[in-house]
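A.B. asks: this is the structure alone, sequence omitted:
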C-alpha cells in the first residue's frame, strides 16, 4: 500500500508540474506558473524515492505504467476530455506491465 500511495502522489506532482510548463509554453499562461511547476516536479522526485523498491530502475519502470494511467485521469478530470476506449485499453496495459514489474517473482 505504501508503494501505491507514493506512486499516486508522484504521478500527481509530476503531471501537475509538467502541466504548468505546458500551460506557459503551449497555452500562453503567465510565466509565473513555472515556479509552482518546478516545486511540483521537486515534490514528484521526492515522492518517487519513497516507493518500496530495491533498485531505482525498477521503481522508475513500474512508475511509468502508473504515470500513463494517471495522465489519462488528468486528461479527463482537469482538461475535460473523456478518454476513449483506446486510451483506456492502453492505460490498462500499462498498469498490467507495472504490476508485473512490481509483483513479479524474483530469484
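C.D. replies: Noted; the coordinates are in hand. Here the structure is a predicted model, which means the values were calculated and not measured.
A.B. asks: drop to CA atoms for contacts and neighbour counts, all remaining ones
C.D. replies: Fine.
A.B. asks: got the contact list for the residue nearest to residue 94 when sequence neighbours are not counted?
C.D. replies: Distance criterion CA to CA, 6 or more residues apart in numbering; nearest residue to residue 94, sequence neighbours excluded, is residue 65 at 4.3 Å. Residues in contact with residue 65 (CA atoms under 8 Å, 6 or more residues apart in numbering) are 91, 94-98.
A.B. asks: put this beside the first:
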C-alpha cells in the first residue's frame, strides 16, 4: 500500500502545484487556486498514510516517486517528453528511494 500512497501523494502534490503554475505562468483564472489548495491539503494528508516510523524517512523515500511522477506529468499533461538524461536521473532517484524504503523496513523489523 505504501507505493499506492506515494503515487497518490505525488498526483495530489503535482496537480496542486500545477494550478499555481497555470495561474501565475499561464495567466489562468485565480479560481484555479481553490482546487489547487485542496489538492495540496490532500497531498499532505495522503503522505501521513504511509507506513513509516519517521516522517523524514517517508518524505525522503517519497522524493524518488515524486521525481518519476513529475516527469510522467510533463509527458502526459504538458506533452513534453523527458530526455534520456531525465530518465537516467529519475532511475537514480528511484534506486535511492528504494534503498531508503527497504532499509527502513529492515530496521523496523529488526528493531
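C.D. replies: Good, I have the coordinates. Computed from a predicted model, the values in this text were never measured in an experiment.
A.B. asks: okay, and the residue nearest to residue 94 of the first structure sits in which element?
C.D. replies: Element membership for residue 65 of the first structure (DSSP states H and E) is helix 56-77.
A.B. asks: compared with the second structure, how much does that helix deviate?
C.D. replies: Superposing on the second structure and averaging over aligned pairs (mean CA distance after the TM-score superposition for the first structure), helix 56-77 of the first structure comes out at 0.5 Å.
A.B. asks: those helices in the second structure, which residues are they?
C.D. replies: For the second structure, applying DSSP state H gives helices covering 2-25, 33-47, 55-76, 84-110.
A.B. asks: the second one packs against which elements?
C.D. replies: Just to be clear, that refers to helix 33-47 of the second structure. helix 2-25 (3 or more CA pairs under 8 Å, 6 or more residues apart in numbering; DSSP states H and E).
A.B. asks: buried ones in the helix it packs on?
C.D. replies: Within helix 2-25 of the second structure, the residues that qualify as buried are 5-21, counting by 16 or more other CA atoms under 10 Å.
A.B. asks: compared with the first structure, how much does it deviate?
C.D. replies: Its aligned residues in the first structure lie a mean 0.3 Å from helix 2-25 of the second structure after superposition (mean CA distance after the TM-score superposition for the first structure).
A.B. asks: and the angle from that helix to helix 55-76?
C.D. replies: What separates the directions of helix 2-25 of the second structure and helix 55-76 is an angle of 60 degrees, with axes from the mean of the first three to the mean of the last three CA atoms, to 10 degrees.
A.B. asks: from the contact counts, what lies against helix 2-25 of the second structure?
C.D. replies: In this structure, helix 2-25 of the second structure makes packing contacts with helix 33-47, helix 55-76, judged by 3+ CA pairs under 8 Å, 6+ apart.
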